[in-house]
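In: Kindly return the folded structure for what I paste below:
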Amino acid sequence: MENYVENALKATIHSTPGQTEFYQAVKEVLTSLKPLLDADPKYAHYNIVERILIPDRQIIFRVPWIDDAGKIRSNIGYRVQFSNAIGPYKGGLRFHPSVNLSIIKFLGFEQIFKNSLTGLAIGGGKGGSDFDPKGKSEGEIMRFCQSFMIELSKYIGETIDVPAGDIGVGGREIGFMYGTYKRLTNRYEGILTGKGLNWGGSLARTEATGFGSVYFAENILNNIGDSIKGKTCTISGSGNVAIYTIQKLYELEAKPVTCSDSHGMIYDKNGIDLTLLKTIKEVHRQSLSEYAKAKPDAQYIPIEAYPKGMNAVWSIPCFAAFPSATQNELNLEDIKTLHKNGCRLVNEGANMPSTLDAIAYMQENKILFGPAKAANAGGVATSQLEMSQNASMQKWHFAKVDTKLRDIMKHIFDLSYATSQEFNDEGNLLLGANIAGFRKVADSMIDQGVV
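Out: Modelled structure (predicted):
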């Protein structure tokens, strides 16, 4: 199947020029699938790989809005509906100036297999815009979200496509979009997740990706007779994923010592002050430089002081690293530094945060690795739990949602580990997660005929 996989990758590059992030995601998955494709020729017979690399549809639209000065602005909106073989499209909306079609497609492609691993009935999709909420007034953000939803509303529905939040899209943005959808359609339904708790949101949704990431890491360590308790951990990012990774690490008696944002990083050798971090990021939406002003013992390193081509977060000695910010934030030099400083586990809280050569180095050097599509699936899993609550008109207690989340993350680990054993590569969770996620979707596609 070597030529089959290589030809599929070449055809994708030829038909979608310039989409480097998408190619990276495709290459990672296809490389892992070779043992499955060798073992079972039906996937080649039904042309599954070529079919799954092409989204069901790609929607690109203009988003006009008016700023506070009365000037008309425009941004590009995207929704890529990749696969609904096992359920309605599900995946977040990202508002960030880096957003382009390549990034949306890589995220949507990853989402197919991540959602499959949860065991829940959700397909894969992703969307967003190159709009930057930073520096915008609340009125400007509201007007943008309203314009974005006017167009997006034509393509979504509670059994069609259920978006959620992502970078730049939190409860405020979800609220503005939900209100617009309700006004346009006169329907009160669960077409977005991450909603406010007063109007259909789920307890534990904000915490879910970070909590789930730590649960997955704990499963990895428990499997070798260890635990996260007492371990020093480094975390990148300071959004929901990072903040609630830090919180759960404290609850499991670990010691998180770093966090970061687009301006720089904090190293607090005594452990990150979670209350202060939440105040800075969730209440005041300020730079992490404010953390060092409040805690002079903490070290703040601005991004311009980072070594060229490296992320300063990964220069701090640790037992476990949790990249929880954005794609390709941990490269080959970073992982070499982490390894030299004693790091034994890398657990991905963000989407595709490690480069392909960094992953190869981890595998060659037996560094424990929690791949993103498994380790950060807690957010989308809890989104589906929100959908379930909406459908049944119920609201579950925090403890019930958290227990279900913990069980889902254990299921994902067990499935990924068992699949790695099945293909004689025990403990290779990247291979196990990719094959397990792909196989469920591919078998469903075969069952449903030529669609």
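In: all contacts plus neighbour counts: C-alpha atoms, from now on.
Out: Fine.
In: Which positions in stretch 401-417 come out as buried?
Out: The neighbour-count check on stretch 401-417 (16 or more other CA atoms under 10 Å) flags 401-402, 404-406, 408-417 as buried.
In: sorry, that was for stretch 354-368
Out: If you call a residue buried by 16+ other CA under 10 Å, then stretch 354-368 has these buried ones: 354-356, 358-359, 361-362, 367-368.
In: who does the helix or strand containing residue 13 touch, helix- and strand-wise?
Out: Assigning secondary structure by DSSP states H and E places residue 13 in helix 2-15. When contacts are defined as 3 or more CA pairs under 8 Å, 6 or more residues apart in numbering; DSSP states H and E, helix 2-15 sits against helix 20-39, helix 48-52.
In: ok, how many other residues are close to the closest residue to residue 1 other than its chain neighbours?
Out: Excluding its sequence neighbours, the residue lying closest to residue 1 (CA to CA, 6 or more residues apart in numbering) is residue 38, at 5.8 Å. By other CA atoms under 10 Å, the residues close to residue 38 number 13.
In: Could you report the distance from residue 38 to residue 31?
Out: Remark: distance between residue 38 and residue 31 (CA to CA, to the nearest Å) = 12 Å.
In: ditto for residue 134
Out: 38 Å.
In: quick one, what contacts the closest residue to residue 337 other than its chain neighbours?
Out: Of all residues not flanking residue 337 in the chain, residue 315 sits nearest, at 6.2 Å (CA to CA, 6+ apart). Residues near residue 315 by CA atoms under 8 Å, 6 or more residues apart in numbering: 334, 337-338, 341.
In: Make a ChimeraX selection of the buried ones in these.
Out: Entered in ChimeraX, the line below selects the buried ones among those, by 16+ other CA under 10 Å:
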select :334,337,338
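In: could you pull out the strands for the stretch 251-400 of the chain?
Out: Ranges of strands in the stretch 251-400 of the chain, per DSSP state E, counting those that start in this stretch, are 255-256, 258-260, 264-267, 299-302, 320-322, 345-347, 368-370.
In: and for comparison, fold this next one:
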Amino acid sequence: MVHLDEKLQPILTEVLRRNAGEPEFHQAVHEVLESLGRVIAKRPEYAEQALIERICEPERQIIFRVPWADDKGRAHINRGFRVQFNSALGPYKGGIRFHPSVNVGIIKFLGFEQTFKNALTGMPIGGAKGGSDFDPKGRSDAEIMRFCQSFITELYRHLGEYTDVPAGDIGVGGREIGYMFGQYKRLTNRYEAGVLTGKGLSYGGSRARKEATGYGNTYFVQSMLATRGLTFEGRKVVVSGSGNVAIYTMEKVQSFGGKVMACSDSNGYVVDENGIDLDLVKEIKEVRRERISEYARLKGTGAHYIAGGSIWDVSCDVAMPSATQNELTGKDARTLVKNGVIAVGEGANMPTTPDAVKIFQEAGVLFAPGKAANAGGVATSALEMQQNASRDSWTFDQTEARLAVIMRGIHDACYETAEEYGAPGDYVLGANIAGFVRVAEAMRALGLI
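Out: Purely as a prediction, here's the structure:
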């Protein structure tokens, strides 16, 4: 691990002791603390009143049992989580993830990252994350509905438009949000549209929400490329994943003139020398809900599927990891650098391992950390909350225009903060410090709570 400022080392030691067996959370905290030595040197008041220690400790952690019955009447038990990390800037805000890998350490890492990501948007929202180790794959709509209803039957008492506003994440899309919102409405006897975001357009959702994370990541990378006089035009791009974030990253990259060469799912990846046919990916993933291997079978000429392996073996100018945490390793980074990558934009949360980030930075590759680059989703969720509060509904173009302004603002804040603290071009440091300072200022103003 990189050497920390001596004032911060005891904080990290205590985090490791108090949160044993949570490596993703340890990694996320260490990465932020690495950036804060420069802040403490310049602003010593941030080392007072256990401010950093408080930022590293969630305000509330909720763990609960989720019982549900499958279509054959068999009972199942899953575990539900909600970590309400920090509310200094506004109500807790962050997604819900349904995936077998979910545990309290994963949720804490995501909630910690979300706190700084939300601060970077400039919107009045705090940080949280939630989920369950439930696996939605292969489950019927009726089973999904029963699980969502059981999940929210416990969680609803901790939610509210002024308290905590969840959204979707891996395994939780519009269908799941609808079932959870319906059960929340049933339990509370209130039509509180602002309590969940990522809703359908027919009941209070925002246009461009589905596209927002992928679009936002692409806007951020576009701004980053522009600092070197570059654009997406004619660039070869590889996007990992084939879920919501990946699909709309590919869509916006193509609109900017980039050529997407490959995408993936958890089984393997597909390469199309003619450029990925996005309509076919949408058909396979959003309509048929099938594996990406179907792409090569249906497309035929120019497309081939590789089971397993690493999508980062595919040569590209821009890499956009958009699947899950720690998917891009040091070995992958060395391959990408060797093949001439010029920029990396994180669409997923912490998809690049620390050694890979270091390799990119040492090679002079533009690197956009997820807490900044993928903030478009939560920014548009905040815009959905704004529309719900005013009983209004904006057009797609209005919403996307706001998203573009927010993402360029995040880019500029990261870029300028990195310069201010003596690390020009270091977007990781810029994002960490810019997010931290905004949260820290609010916490200092609110007192020791």
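In: on that earlier part again, the helix holding residue 13 of structure 1 vs structure 2, average distance?
Out: Superposing on structure 2 and averaging over aligned pairs (mean CA distance after the TM-score superposition for structure 1), helix 2-15 of structure 1 comes out at 1.0 Å.
In: now the angle from that helix to helix 20-39?
Out: The directions of helix 2-15 of structure 1 and helix 20-39 differ by 160 degrees, with axes from the mean of the first three to the mean of the last three CA atoms, to 10 degrees as the criterion.
In: corresponding residues in structure 2 for helix 2-15 of structure 1?
Out: Aligned using TM-score structural alignment, helix 2-15 of structure 1 spans residues 5-18 in structure 2.
In: Only the buried residues of stretch 74-83 of structure 1, if you could.
Out: Buried residues in stretch 74-83 of structure 1, counted by 16+ other CA under 10 Å: 75-83.
In: same check, this time on stretch 132-145 of structure 1
Out: Of the residues in stretch 132-145 of structure 1, 132-133, 140-145 count as buried by neighbour count, 16+ other CA under 10 Å.
In: and what of stretch 198-206 of structure 2?
Out: Neighbour counts over stretch 198-206 of structure 2 (16+ other CA under 10 Å) mark 198-200, 204-206 as buried.
In: For it, what is the distance to the chain centroid?
Out: Relative to its chain's centre, stretch 198-206 of structure 2 lies at 20 Å (CA atoms, centre = their mean, to the nearest Å).
In: what does stretch 370-383 of structure 1 give?
Out: So, by CA atoms, centre = their mean, the centroid of stretch 370-383 of structure 1 is 7 Å from its chain's centroid.
In: Equivalent analysis for stretch 121-141 of structure 1, please.
Out: The chain centre lies 14 Å from the centre of stretch 121-141 of structure 1; the measure is CA atoms, centre = their mean.
In: Any idea how far apart the tips of it sit?
Out: With CA to CA as the measure, stretch 121-141 of structure 1 spans 32 Å from end to end.
In: and the residue nearest to residue 337 of structure 1, what pairs with it in structure 2?
Out: Counting by TM-score structural alignment, residue 315 of structure 1 lines up with residue 313 in structure 2.
In: so how far is residue 340 of structure 2 from that match?
Out: Residue 313 of structure 2 is 12 Å from residue 340 of structure 2, by CA to CA.
In: Just the buried residues of stretch 384-404 of structure 1, please?
Out: Using 16+ other CA under 10 Å as the burial criterion, the residues of stretch 384-404 of structure 1 that qualify are 384-387, 389-390, 395, 401-402, 404.
In: Centroid-nearest residue for structure 1?
Out: Nearest to the geometric centre of structure 1 sits residue 351, at 4.1 Å (CA atoms, centre = their mean).
In: Just give me the match in structure 2 for that one.
Out: Alignment note: residue 351 of structure 1 maps to residue 349 in structure 2; criterion TM-score structural alignment.
In: Kindly report the same for residue 233 of structure 1.
Out: Checking with TM-score structural alignment, residue 233 of structure 1 has residue 237 as its match.
In: In three-state terms, label its match for me.
Out: With DSSP: H, G, I helix; E, B strand; the rest coil as the basis, residue 237 of structure 2 sits in strand.
In: pretty sure it is touching residue 260, no?
Out: Yes - with contact defined as CA atoms under 8 Å, residue 237 of structure 2 reaches residue 260; the gap is 4.6 Å.
In: tell me the contacts of residue 264 of structure 1?
Out: With CA under 8 Å, 6+ apart, residue 264 of structure 1 has these contacts: 288-289, 300-304.
In: All the helices of the stretch 101-250 of structure 1, residue numbers only.
Out: 101-117, 138-152, 171-185, 208-223, 240-251 (DSSP state H, counting those that start in this stretch).
In: tally of neighbours for residue 47 of structure 1?
Out: Neighbour count of residue 47 of structure 1, defined by other CA under 10 Å: 15.
In: mind checking how far the residue mapped onto it from structure 2 is from residue 449 of structure 2?
Out: With TM-score structural alignment as the criterion, residue 47 of structure 1 lines up with residue 50 in structure 2. Residue 50 of structure 2 sits 11 Å away from residue 449 of structure 2, going by CA to CA.
In: what residue of structure 1 matches up with residue 294 of structure 2?
Out: Taking TM-score structural alignment, residue 294 of structure 2 has residue 290 as its aligned residue in structure 1.
In: What about that match, how many residues nearby?
Out: By the criterion of other CA under 10 Å, residue 290 of structure 1 has 14 neighbours.
In: For it, list the residues it contacts.
Out: Shown in contact with residue 290 of structure 1 (CA under 8 Å, 6+ apart): residue 280.
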